[in-house]
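[1] okay, predicted coordinates and the sequence, questions at the end:
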Amino acid sequence: MHCPSCHADDTKVVDSRLAAEGSAIRRRRQCLGCGYRFTTYERVEELPLVVTKSDGTTQPFDRDKIVHGLRAATKGRSVDDITIAELASAVEDELRLDGGEVTSSRIGLAVLERLRVVDEVAYMRFASVYKNFDGAADFQSELELLKKLS
């Protein structure tokens, strides 16, 4: 495993534990070169998950897209990378239970469900992009929905 900080290829596992309700192993690693600590996840490789986009096209599922969207929504918030990775993994696990093909809208809703519990500001940011808000009225109606769900 390469160090994300200095790109050295000599790292050691410092701690291992079950994650995602036993469907993955979370490993804390430390770079022997620079001492940087980071987290990796090991999971069983499963059947490919295919995403059907709103225009009808399909593409392979990419968890990194969820992580990227979550990082954008949580920028400047007190949500750490471990929480983001766990949220993305939980969404992926849920989608895999639904079968080999899911819609992009299903992915967005699954992310919103979990993000609402983690950080309400990040939820509103994600919702504004996902639901394509046009103005303040869209934020207001989403805020009212958020209040009802809380």
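    In hand now; what should we look at? Numbering: from 1, shown residues only.

[2] only C-alpha atoms from now on, for both contacts and neighbour counts.
    Noted.

[3] where along this protein do the strands fall?
    11-19, 24-31, 37-43, 50-52, 58-60, 101-103 (DSSP state E).

[4] export these to a markdown table and tack on mean neighbour count?
    Shown next, in a markdown table, are those (neighbours: other C-alpha atoms under 10 Å):
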| stretch | mean neighbour count |
| --- | --- |
| strand 11-19 | 14 |
| strand 24-31 | 19 |
| strand 37-43 | 15 |
| strand 50-52 | 19 |
| strand 58-60 | 12 |
| strand 101-103 | 17 |
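
[5] try it against this one:
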Amino acid sequence: MRCPYCGGDETQVKDSRPTEDNTAIRRRRVCSACGGRFTTFERVQLRELVVLKRSGRRVPFDRDKLIRSVQVALRKRPVDPERIERMVSGIVRQLESIGENEVTAEEIGQLVMEGLKSLDDVAYVRFASVYRNFREAKDFEALLDELTGDPQAIAAIREAKRDPE
């Protein structure tokens, strides 16, 4: 493993342990050249996944990109990072277990929305607004109706805003 500080090739593993959800091995390393310490993670990869974008392009699946997009939706929300990691690991396992090497961006988006819906409602709405390309307030209203399952509750909130008493 190359040292991220000096670029040296000689690093030693000082400690290895599984992550809490047992989906990866966390390794603590030390560089022999500069003494820098860093952590690496080793994960099982069942197959090389390719994402078919809406434009028709094919790009390699990037787990880190998935994590970043989920973190953007969850920014400033009180969600434990380990729950985020478990959700992303679950999504990756689902994608790998589909049996196809190629998955659509829509499939990934749907899995992320399902995960966020059970994790945090605000993050779910944030992600959905970008994923579904919301253009008007009524798009949000429709999603909130879907989320709450009660269109009358949304109408009551709207009415209360108009008539503040």
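    Looks like it came in fine. Source: prediction; values computed, not measured.

[6] what TM-score do the two superposed chains give?
    Once superposed, the chains reach a TM-score of 0.76 (TM-score structural alignment, normalised by the length of structure 1), with 141 aligned residues with a C-alpha RMSD of 3.0 Å.

[7] before we move on, back to that, out of the strands of structure 1, flag the one nearest residue 112 of structure 1.
    Closest to residue 112 of structure 1 of these is strand 101-103 (C-alpha to C-alpha; 14.6 Å).

[8] average offset of the closest one relative to structure 2?
    Once fitted to structure 2, strand 101-103 of structure 1 is off its aligned match by 0.5 Å on average (mean C-alpha distance after the TM-score superposition for structure 1).

[9] give me the contacts around that strand.
    Residues from elsewhere that reach strand 101-103 of structure 1 (C-alpha atoms under 8 Å, 6 or more residues apart in numbering): 49, 50, 51, 52, 53, 54, 95.

[10] pretty sure the fifth one contacts residue 107?
    Read it as residue 53 of structure 1. No. Using C-alpha atoms under 8 Å, residue 53 of structure 1 and residue 107 do not qualify as a contacting pair, with a distance of 10.3 Å.

[11] looking at those two, which has the bigger crowd around it?
    Neighbours per residue (other C-alpha atoms under 10 Å) separate residue 53 of structure 1 from residue 107, with residue 107 holding more: 17 against 13.

[12] need the outlier residue of structure 1, farthest from its centre.
    Farthest-out residue of structure 1 from its mean C-alpha position, per C-alpha atoms, centre = their mean: residue 33, at 29.1 Å.

[13] in JSON lines: the strands of structure 1, plus distance to residue 115 of structure 1.
    Shown next, in JSON lines, are these (distance: least, C-alpha to C-alpha, whole Å):
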{"stretch": "strand 11-19", "distance to residue 115 of structure 1": "18"}
{"stretch": "strand 24-31", "distance to residue 115 of structure 1": "21"}
{"stretch": "strand 37-43", "distance to residue 115 of structure 1": "20"}
{"stretch": "strand 50-52", "distance to residue 115 of structure 1": "20"}
{"stretch": "strand 58-60", "distance to residue 115 of structure 1": "23"}
{"stretch": "strand 101-103", "distance to residue 115 of structure 1": "19"}
